[in-house]
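Colleague: no letters, just coordinates:
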């Protein structure tokens, strides 16, 4: 994989004040143990699963400092969520950025691909909004480029969904509704509920993406997406589904309910 030069340049600006993230003094016994980064990652991950988050943090920090992408990814998640450590989006950003820089030559079939893809998406979200009080400023164009990298090279469904939304709204560049629909279709086929919901919403009348209206299919996709979604995703999908449901007649509602039970893709865009 090669992250585009412009993206690397933008990340360099964001991280120009980063120092080395070395293991703390508390890790000296670990450093002296002779354990490999992979062994320390395994130790840290198992400690995390047991709920021993301080031990997990120490072991993961050692492995991350030695370049283990999984350890960096897990630490990034912990900082982002305030999980066992104080919540710190900038520290999370730093961890994810180091994954991208150090694993830049990894292929989409690499064992590290999932970490790289997830890191690209996390960086895109930070760059999209910015991190107040840090060098990471909002830059929708760079966010779009990062999503595109994860969506096209790694086939990441979340990146495909977010890229579709940005293309639809013209966020970070010129709008391209038809291309947006294609990205949403790819994410939908991977079982990403929010992508199926938004695509269903768009094809309900078809105008936004310049296709003929398919109200039954659109409602069916929204209904199925709502049923498959997590509680958090349902909060985003439900208003779209309820709007379309209210605009549908009873016959279309009944047919859509039947279609929503079908497995597999409900639409094939031209």
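Modeller: Okay, I see it. Since the structure is predicted, the reported quantities are computational estimates derived from the model, not experimental observations. Residues are numbered from 1 along each chain as shown.
Colleague: from here on, contacts and neighbour counts on C-alpha atoms
Modeller: Noted.
Colleague: can you give me the helices in the stretch 1-150 of the chain?
Modeller: Counting by DSSP state H, counting those that start in this stretch, the stretch 1-150 of the chain has helices at residues 5-14, 28-31, 37-49, 53-65, 69-81, 89-102, 113-129, 140-153.
Colleague: of those helices, which is nearest residue 253?
Modeller: Closest approach to residue 253 among the helices of the stretch 1-150 of the chain is made by helix 140-153 (33.5 Å; CA to CA).
Colleague: tell me the buried residues in whichever helix or strand comes after the closest one?
Modeller: Using DSSP states H and E, the helix or strand that follows helix 140-153 in sequence is helix 157-169. Of the residues in helix 157-169, 157-168 count as buried by neighbour count, 16 or more other CA atoms under 10 Å.
Colleague: ok, second structure coming up, stack it against the first:
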């Protein structure tokens, strides 16, 4: 099995194994991330009289037993300070443990989304560095982790972020053609920021890609609709409105009709 260790990538002090048993795997969870949340909800005090301390112990118990869903839940709790004191080093440890142990998990398996996102999380920590965990900033390692999530797991957010890296000289170097290719992979999975970035590149044209204003405006339209009400809505609106101000009326109408006809095809999974 491939790992992302550097001698020993993680060193997390786990709580002692407690007697509270955890064998809860929601039957109808759509993804492993949903399953992790559902597991926590089922153990929450409101759902069965279990205290927050018992919930934490249960998750630690499950993580110690190797359940990636529990590791993910603990990682996000420590990363955000939800129910525990915020501790980036512990968060990193849990995410890295998932990535180490499941680097070759089935790309379409039930836990693939958690593993892919753990690679992205660990990559983010390497990008900035985490002195408390003995992790130096390492852009090359960060890129490698992100690329694994984007290629092996086909994670849409990772693919989008690789596309962004190809727009910056200080990252993977400016290469709009490569950027458009990565954005396209994510856009076709319903990732609306990737749809917006791809739309702008196609609308304007880049080296290696002739301007395609109809298709570009189509992607910008899809992105605006799908990202409505999200944190990305503002900059996406700006990009689409700018394209609209430059597009001829026939381009606008053709793009709108195209977006309407194929929207369900790229609505995501």
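Modeller: Structure received. Since we're looking at a predicted model, the values are computed, not measured.
Colleague: any idea what the TM-score is?
Modeller: The TM-score (TM-score structural alignment, normalised by the length of structure 2) is 0.80; 250 aligned residues with a CA RMSD of 2.9 Å.
Colleague: thinking again about what came up before, out of the buried residues of helix 157-169 of structure 1, flag the one nearest to residue 147 of structure 1.
Modeller: Here the nearest of the buried residues of helix 157-169 of structure 1 to residue 147 of structure 1, counting by CA to CA, is residue 159; it sits at 5.0 Å.
Colleague: how about the closest one, what's its match in structure 2?
Modeller: Structural correspondence for residue 159 of structure 1 with respect to structure 2 (TM-score structural alignment): residue 158.
Colleague: contacting residues for that match?
Modeller: Contacts for residue 158 of structure 2 (CA atoms under 8 Å, 6 or more residues apart in numbering) come out as 120, 146-147, 149-150.
Colleague: kindly report the same for residue 47 of structure 2.
Modeller: The contact partners of residue 47 of structure 2, by CA under 8 Å, 6+ apart, come to residue 41.
Colleague: ok, it to residue 32 of structure 2 distance?
Modeller: 20 Å (CA to CA, to the nearest Å).
Colleague: hang on, the earlier thing: chain neighbours aside, what residue packs nearest to the match of residue 159 of structure 1?
Modeller: Nearest non-adjacent residue to residue 158 of structure 2, counting by CA to CA, 6 or more residues apart in numbering: residue 150, 4.8 Å away.
Colleague: and for the one you found, the neighbour number?
Modeller: Residue 150 of structure 2: 25 surrounding residues under other CA atoms under 10 Å.
Colleague: let me have the helices of the stretch 1-150 of structure 1 in a markdown table, adding distance to residue 244 of structure 1 as columns.
Modeller: Listed next are the helices of the stretch 1-150 of structure 1 as a markdown table, based on distance: least, CA to CA, whole Å:
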| stretch | distance to residue 244 of structure 1 |
| --- | --- |
| helix 5-14 | 39 |
| helix 28-31 | 58 |
| helix 37-49 | 42 |
| helix 53-65 | 45 |
| helix 69-81 | 34 |
| helix 89-102 | 37 |
| helix 113-129 | 29 |
| helix 140-153 | 28 |
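Colleague: contacts only, for residue 1 of structure 1.
Modeller: Residues in contact with residue 1 of structure 1, defined by CA under 8 Å, 6+ apart, are 104-108, 153.
Colleague: just the buried residues from these, in PyMOL please.
Modeller: Applying 16+ other CA under 10 Å to the contacts of residue 1 of structure 1, the buried members can be selected in PyMOL as follows:
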select buried, resi 108+153
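Colleague: closest one of the contacts of residue 1 of structure 1 to residue 76 of structure 1?
Modeller: Looking across the contacts of residue 1 of structure 1 and measuring by CA to CA, the closest to residue 76 of structure 1 is residue 104, at 17.8 Å.
Colleague: against residue 22 of structure 1, how distant is the closest one?
Modeller: 21 Å.
Colleague: quick one: the residue nearest the centre of structure 1 from residue 151 of structure 1, how far?
Modeller: Central residue of structure 1 (CA atoms, centre = their mean): residue 121, 4.1 Å from the mean position. Remark: distance between residue 121 of structure 1 and residue 151 of structure 1 (CA to CA) = 9 Å.
Colleague: what is in contact with these two at once?
Modeller: Contacts common to residue 121 of structure 1 and residue 151, judged by CA under 8 Å, 6+ apart, are 158-159.
Colleague: returning to what we had before: for residue 193 of structure 1, find the nearest of the helices of the stretch 1-150 of structure 1.
Modeller: Smallest distance to residue 193 of structure 1 across these (CA to CA): 16.3 Å, for helix 140-153.
Colleague: list the buried residues of that closest one.
Modeller: Quick answer for helix 140-153 of structure 1 (16+ other CA under 10 Å): 140-151, 153.
Colleague: ok, so of those residues, who is nearest residue 189 of structure 1?
Modeller: residue 151 (13.5 Å).
Colleague: I figured the closest one hits residue 145, correct?
Modeller: No: counting by CA atoms under 8 Å, residue 151 of structure 1 does not reach residue 145; the two are 9.7 Å apart.
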